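Enquirer: Below are the sequence and a predicted model for it; my questions follow.
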Amino acid sequence: MPWLIQAAVGLVVLVLVAFLLGNLVRNLTQAGLLLTWSWLGNPAGFEIAETAIPFDAAMPYWRALLAGLANTLKVVLAGLVGATVLGTLVGTASFSTNGLLRRLARVYVELIRNIPLLLQLVFWYFVVFLALPNGAAALQLPGVVLAKAGLYLSWFDPAWQWQGPQLINGVWTAPLRITVEFAALLTGLVIYTGAFIAEVVRGGVASVAKGQWEAANSLGFSPLQTLTRIVLPQALRVIVPGLNSQYISLAKSSSLAVACGYTDLYSVAETTLNQTGRAVEVVVILLGSYLVIDLVISGLMNGLNGLVQLRER
């Protein structure tokens, strides 16, 4: 009997999918927009302000979408690293012997988690980064200049000599420049996701038996040594599954880059859709791209989860 119910449900789902696909094909045919991918080879005709790979307006649409995908991957990878570091530091700070540090960590988590990410991105972009001064009035730190035109960092020049930011005719130049759009998006994603990761780390550390702390203390370990050598390795089996969902959330949240004016995959796809009118194809590309990114993250984290789990002998 159970297999009959499953077969009936499966049949209903197949009929529903067939009906929706048939309806889609009929509507597209009537509108003269039958599915095609030939438009991907046409010149894009628009520029991309910031690209991780070479691109100009004469290149085809597929190259523009690839450039947008590269920009998305750049901010996702940087965000994963930054959020993990920040979340780990804040999560472990919850167990500090310093009462002020514990309270600051708690305030940060509760404040950031309860403010929508979109509002935070708007705040970082318009209130913080676009409010920075330019020229000689820019904020100057050792090896770093924060200006409205971007963030200028010390790095190696083409001759592999260490160079710092320089002000030439009122304009800052440096071997490495980060746009304010990328910086605002990355800052918002790191701070927002870091708050959730901090709770994951805190829960993982709390799952380790208190006797482990006491045993390490009796052996003369410092609190930092106890945390890094004894507690965190055991807490990983609880932390890693929680990180998986937070990493996937960060990847999906990167599509809010439009709030900061950063040209990511979604932004390029939107421009492509407006110019070509190929809504279905563009949406399929978007859905497929984010699905692949999330599946890759999930696969890697599941593999890591298998490595950190305790094994019975």
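Expert: Sure, I can see it.
Enquirer: From here on, just use CA atoms for contacts and neighbour counts.
Expert: Fine.
Enquirer: so how far is Lys252 from Val122?
Expert: Distance, Val122 to Lys252, by CA to CA, to the nearest Å: 17 Å.
Enquirer: what do you get for Pro241?
Expert: Here Pro241 is placed at a distance of 18 Å from Lys252 (CA to CA).
Enquirer: here's the one I want to compare it with:
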Amino acid sequence: MKIAVDAMGGDNAPKVIVEGIEQARDEWKDLEFVLYGKESEIKKYLQNDERIKIVHTDEEILGTDEPVRAIRTKKNASMVLAAKSVKDGENDALFSLGNTGALLASGIFIVGRIKQVARPALMPTLPVTNSTNGVNMLDVGANAEAKASYLQQWAIMGSIYAHDVKKIDQPRIALLNNGTEYDKGDTLHKEAYQLLKETEGINFIGNVESGDILAGVADVIVTDGFTGNAALKATEGTATILLKQLKDALLNNGIFTKMGAAIVSPSLKGMRKMFDTSQAGGAVLLGLKSPVIKAHGAADSKTVYYTVKQIYDMLTNDTINKANKYFEKMNAEK
């Protein structure tokens, strides 16, 4: 199994990428890696080139580049070359920490979508209060608008992913809505509810409100990309502010407060660990012919390692082909 890596994407490339890839290489002996980027920069951090190949290019896509224009004009960019290698069957998956929009465009226009999937969706893993598995939410930005049939397809793919990668026997699938009652929401959500309720092979548990995204009530939450992106950023922003305010309150209010902070420190570490999503890996662009994964631009080598684990599990379980077969069967029964 071979993974194409955009070695120049992200805030700390290629250092953290090379470090994480080497750790993953040493863990899984049946994995090979092809790193696309500036060879001299990559070799600065490469300790051992066993099962690691470098394809040199000086061109890269920046975070400030307009996504679609970038992949069309920067033909030799590390991300574009990596995506083309997957399209041509030279590699089995694509991994990048770079420009999110450009990776979405590379996945859709270069790697290509599954024939039966109308719109690919971006799916990260968020922390929950009562499980180490977290919750997967899709779509969080690839599609600002959606149809009920899109949500149905995303639920199916999310369920297959949760089963294969997270080892959950019957993943709980929920629809993000403005109430838990079956008749809540606009026309889209009412129609989607009925479709999901009637979809064979998934464990649909009904609606979930945004206040319960991190409560662990579901394993996969489906929503349109506009709502999902807004909910994701609101959740992440609130968590960041609360943790910062808590830290300031404990450390900047006198000696007695600091003594109290020392006492509760173990509990605070547990809270911080809950919001550490590095072990969840990256966000998956589901609905493509091959695995395409986006990790956060500020990710460290540990996140890179766990993202490779994600890809490894998807390849080992043939997750993409399972989705293909499901949709082929569904279309044949219509």
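Expert: Thanks, I have it. Here the structure is a predicted model, which means the values were calculated and not measured.
Enquirer: How close are the two chains, by TM-score?
Expert: Remark: TM-score between the superposed chains equals 0.27 [TM-score structural alignment, normalised by the length of structure 1]; 148 aligned residues with a CA RMSD of 6.8 Å.
Enquirer: ok, now which ones touch Gly204 of structure 1?
Expert: Counting by CA atoms under 8 Å, 6 or more residues apart in numbering, Gly204 of structure 1 makes contact with Leu232, Ala235, Leu236, Arg237, Val238, Ile239.
Enquirer: Secondary structure element for it, which one?
Expert: Per DSSP states H and E: Gly204 of structure 1 is located in helix 180-206.
Enquirer: where exactly do the strands run in structure 1?
Expert: Counting by DSSP state E, structure 1 has strands at residues 139-141, 144-147, 150-153, 155-156, 162-163, 166-168, 171-173, 176-178.
Enquirer: okay, these in CSV with mean neighbour count and distance to Val282 of structure 1 next?
Expert: Putting the strands of structure 1 into CSV (neighbours: other CA atoms under 10 Å; distance: least, CA to CA, whole Å) gives the following:
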stretch, mean neighbour count, distance to Val282 of structure 1
strand 139-141, 12, 41
strand 144-147, 22, 36
strand 150-153, 22, 31
strand 155-156, 16, 38
strand 162-163, 13, 43
strand 166-168, 13, 43
strand 171-173, 17, 38
strand 176-178, 16, 29
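Enquirer: Is it possible to get those strands out as CSV so that each row also shows distance to Leu265 of structure 1?
Expert: CSV is the format used below for the strands of structure 1 (distance: least, CA to CA, whole Å):
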stretch, distance to Leu265 of structure 1
strand 139-141, 31
strand 144-147, 26
strand 150-153, 22
strand 155-156, 28
strand 162-163, 33
strand 166-168, 33
strand 171-173, 28
strand 176-178, 19
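Enquirer: how about those, which one is nearest Thr271 of structure 1?
Expert: Among the strands of structure 1, the nearest to Thr271 of structure 1 by CA to CA is strand 176-178 (23.5 Å).
Enquirer: what's the closest one packed up against?
Expert: With contacts taken as 3 or more CA pairs under 8 Å, 6 or more residues apart in numbering; DSSP states H and E, strand 176-178 of structure 1 sits against strand 150-153.
Enquirer: so what does the strand it packs on touch, helix or strand wise?
Expert: Under the contact definition 3+ CA pairs under 8 Å, 6+ apart, strand 150-153 of structure 1 sits against strand 144-147, strand 176-178, helix 180-206.
Enquirer: how about stretch 100-111 of structure 1: buried residues?
Expert: Buried positions in stretch 100-111 of structure 1, judged by neighbour count with 16 or more other CA atoms under 10 Å: Arg102, Ala105, Arg106, Tyr108, Val109.
Enquirer: ok, so of those, who is nearest Val12 of structure 1?
Expert: Nearest to Val12 of structure 1 among those, counting by CA to CA, is Val109 at 45.3 Å.
Enquirer: residue ranges for the helices of structure 2, please.
Expert: Along structure 2, counting by DSSP state H, helices occupy 15-27, 39-45, 67-73, 78-87, 100-106, 148-165, 187-198, 225-251, 255-274, 301-316, 319-332.
Enquirer: One more: the stretch 1-150 of structure 1?
Expert: 2-30, 61-93, 99-113, 117-122 (DSSP state H, counting those that start in this stretch).
Enquirer: out of those helices, deepest packed?
Expert: helix 61-93 (a mean of 21; mean count of other CA atoms under 10 Å).
Enquirer: Next, the angle helix 180-206 makes with that one.
Expert: With axes from the mean of the first three to the mean of the last three CA atoms, to 10 degrees defining the directions, helix 61-93 of structure 1 sits at 40 degrees from helix 180-206.
Enquirer: returning to what we had before: using TSV, lay out the helices of the stretch 1-150 of structure 1 together with distance to Ile197 of structure 1.
Expert: As requested, these are arranged in TSV below (distance: least, CA to CA, whole Å):
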stretch	distance to Ile197 of structure 1
helix 2-30	37
helix 61-93	5
helix 99-113	9
helix 117-122	15
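Enquirer: Out of these, flag the one nearest Ile293 of structure 1.
Expert: Here helix 61-93 is closest among these (CA to CA), at 8.5 Å.
Enquirer: Ala4 of structure 2 touches Ser85, doesn't it?
Expert: Yes: between Ala4 of structure 2 and Ser85 there is a contact under CA atoms under 8 Å: 7.3 Å.
Enquirer: And these two? Which one has more around it.
Expert: Set Ala4 of structure 2 next to Ser85 and count neighbours by other CA atoms under 10 Å: Ala4 wins out with 28 against 20.
Enquirer: got the contact list for the more buried one?
Expert: The contact partners of Ala4 of structure 2, taken as CA under 8 Å, 6+ apart, are 33-36, 82-83, 85-86, 91-95.
Enquirer: can you check Ala83 of structure 1 too?
Expert: Leu189, Val190, Ile191, Thr193, Gly194, Ile197.
Enquirer: Can you tell me which of those is nearest Thr29 of structure 1?
Expert: Closest approach to Thr29 of structure 1 among the contacts of Ala83 of structure 1 (CA to CA): Leu189, at 41.5 Å.
Enquirer: That closest one - nearest residue in space that isn't next to it in sequence?
Expert: What sits nearest to Leu189 of structure 1 in space, not counting adjacent residues and going by CA to CA, 6 or more residues apart in numbering, is Gly79, at 6.3 Å.
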